[in-house]
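[1] A predicted structure for the sequence below; I have some questions about it.
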Amino acid sequence: MKIVQLTKNDWVIFMSAEEDYADKHFDQVVNKTEHLLEHYPNQVDVNFLKAKALMKLKRAAEAQQILIEFRDEMSQNSKRVAQMIQMSLENSCFMFARELNSMISSDYEAKILAAENQYRTVNSAKLIEQAKQFAHIGSLGVCNQVKGVEDARKLPLSEYLLAAKTVLSDPFLWQVTKTQVLLELVAVQVSDQVTLNWLDKQNYHIQLTRLKPVNQYASLTTVFQIIEARYTASDPIKLQLLEGELVTQSNYIYPFFDKVISDPQYWVKATIAQSFGDTIAANTESERAMLKWLATIHQAEGQMNMM
């Protein structure tokens, strides 16, 4: 995300908004930051100040969405992360708070645990219903599954993990939903074992500590590097289309990239052929296996579009 620095005049407006925040004129803060964001939509300091003001105005959902959207950029500042964790706990977004905690050297685990326990005490019936809804997310359509996964980030860790185990073992659930749940568990650094009913409909017992974020799997990153080298200069539109296709693929085959992409060069050729209506020969058992995986992904994606 490209960050544009404020001009001198706009910096004066920002400083004025900070003074308004200190003076508790939170509506003025929102007005001034929204004016600045018309010209600098990705400016981190402006977005964070707006989020803080929205929290004071009891517009918690809007504030939290800003924190989620700019999580990676905002978390570059450890002092800011501490405030983001506090805001997220006030909004009962416990898993998101844990994501933030895992990104910094300071440890707010005790504070998060205390907030989770307090939430359990005050909202026990609501929490049971929230966890139940997440565990049975497979009964929903695709769009509602996406929303359900996002809503589940409000759960305390224990309830999230218990429901997630049901989600991951569901043979009828959309694979992309399972991937997003797995990645959430990886992001908060859970140390536990889960059973994943994967793309091939087989069950795999997975130790979560052995999993990595998507961008740390060499077979996948090599594929991205190949298409970037080939198309960045010559055909950026094709590059964008292929990158989108690779992201879709990754959502189906995580975490077994090395199992599926045995030859990154061939995988790129096959993906290009499939994306643009061409055919490609398979001369080895490995290549035939990769074509089968691509067909499986394509079939699963087609079924998803009918849900």
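    Cool, got the structure. Everything numeric in this text was worked out from a predicted model, so none of it was measured.
[2] only C-alpha atoms for contact and neighbour calcs from this point on.
    Will do.
[3] got the contact list for Lys238?
    Counting by C-alpha atoms under 8 Å, 6 or more residues apart in numbering, Lys238 touches Tyr231.
[4] go with 6 Å
    By C-alpha atoms under 6 Å, 6 or more residues apart in numbering, Lys238 lies in contact with nothing.
[5] let's bring in a second model and compare:
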Amino acid sequence: MKTIAQLITAGETAATAGKWSLAASQFEVAYQQEQSYVLNLKLVTALCHTKKFMQASELALEYEADYLKTDQTADVLIDCLCQSQQFIQARLSAQQRAKIAPAWLQATKKQLSVAEQLAETTMQQTLKTTMKQFYHLSDLPVTGQMTRLAAAKHLTYAKYLTAAKFLLVDPFLHQLSRVEVLYTLKGLGVESPVTFQWLDETSLTVVPNALPAMGQDHVSLAVQAALQQQLAHQDAVLYESLQGLLSLQLMYLYPSPEKIVTSAQSWVALLIGSQTGQLSPKLTVSEQKMLDSQQKIQQLNLELAQ
């Protein structure tokens, strides 16, 4: 049995000779034994030469941040995604690279547009079907919604944006799915206002690109700090458990937790009380509203398991 070093050497020799299928097989066996970005890049490059773009893109995304550090490797990732018709993911990755290389983004946008135009011509029926399924996201249980959200990343930017604007105000869509769509628009850098149905079923007008990162607005940071202050040193096990639950609550409240969280300390106290069965029998009006929202979130969470 070859060692990892021998497999890599064999793969590099095959690649130099243009035997990309052999190179890919050698790199793949090596990668199964030891994962690293350097080996990932060799395997992805070989897979692209053998036109196995879907497998290549899935592997490349395991090291997305590393690929996006240079123009050359970012081009490899974007090309893989375009060739496998993952246009939304390609744009999301490109926007990440744009934070440190805005000039690179301009040329890449042209590449993305050309790839999407080609898809509109050669995959017209497939795109039409995917878009129709995306539009009817709320027809499915939540688990099915997640699958279709992933499939929708094969839509072109224009088609995704059109359907997304409808889904953001679909009253039958699960709130986490609505948030996922909105957060995708943020990742895409959408600068035009959109209407979004918030947790309390009221409408917000927001500019996705101007929204804060999930959990990084001042209210979210305050409640995370309050949880740490109240529990981290008193009950580490409960603190760790409630950290995950709090993060999920903040997803439901995105992008405007300040609409309901009037006191970070009270929100956390209510969270702890409801989870430990020690809720105070006397709550203020604002505390009761916060508790009602927490209970609504809990009910929506139950739907995730159905």
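    Nice, thanks for sending it over. Being a predicted model, the structure only gives us computed values, none of them experimental.
[6] work out for me the element the equivalent of Leu248 of the second structure over in the first structure sits within.
    Superposed on the first structure with TM-score structural alignment, Leu248 of the second structure falls opposite Thr248. Taking DSSP states H and E as the definition, Thr248 of the first structure sits inside helix 236-253.
[7] average offset between that helix and the second structure?
    Compared with the second structure after fitting, helix 236-253 of the first structure deviates on average by 2.4 Å (mean C-alpha distance after the TM-score superposition for the first structure).
[8] what's the neighbour count on the match of Leu248 of the second structure?
    Applying other C-alpha atoms under 10 Å, we find 15 residues neighbouring Thr248 of the first structure.
[9] mind giving me the packing neighbours of the helix or strand following the helix holding Thr248 of the first structure?
    Scanning forward in sequence from helix 236-253 of the first structure by DSSP H and E, the next helix or strand is helix 257-260. Using 3 or more C-alpha pairs under 6 Å, 6 or more residues apart in numbering; DSSP states H and E as the contact test, no helix or strand touches helix 257-260 of the first structure.
[10] try it again with 7 Å
    In this structure, helix 257-260 of the first structure packs against helix 218-231, with contacts taken as 3 or more C-alpha pairs under 7 Å, 6 or more residues apart in numbering; DSSP states H and E.
[11] just want the angle from the helix it packs on to helix 236-253.
    Orientation of helix 218-231 of the first structure against helix 236-253 (axes from the mean of the first three to the mean of the last three C-alpha atoms, to 10 degrees) gives an angle of 170 degrees.
[12] how much does helix 218-231 of the first structure stray from the second structure?
    In the superposition with the second structure, the average deviation recorded for helix 218-231 of the first structure is 3.6 Å (mean C-alpha distance after the TM-score superposition for the first structure).
[13] quick one: the helices in the stretch 51-200 of the first structure?
    Applying DSSP state H, counting those that start in this stretch to the stretch 51-200 of the first structure gives helices spanning 60-69, 71-74, 78-90, 94-101, 109-122, 124-135, 142-151, 157-169, 175-187.
[14] which of those helices sits most buried?
    Per residue and on average, the most neighbours among the helices of the stretch 51-200 of the first structure fall to helix 94-101, with a mean of 24 (mean count of other C-alpha atoms under 10 Å).
[15] so where in the second structure does it end up aligned?
    On the second structure, the counterpart of helix 94-101 of the first structure by TM-score structural alignment is residues 87-94.
[16] my read is that Leu77 of the second structure contacts Ala60, right?
    Yes: contact criterion C-alpha atoms under 7 Å: Leu77 of the second structure and Ala60 qualify, at 6.3 Å.
[17] scan the first structure for its longest helix.
    helix 285-305 (DSSP state H).
[18] for that one, give me the average deviation versus the second structure.
    Helix 285-305 of the first structure sits 2.1 Å off on average (mean C-alpha distance after the TM-score superposition for the first structure).
[19] how about that helix: buried residues?
    The neighbour-count check on helix 285-305 of the first structure (16 or more other C-alpha atoms under 10 Å) flags Glu287, Ala289, Met290, Leu291, Trp293, Leu294, Ile297, His298, Ala300, Glu301 as buried.
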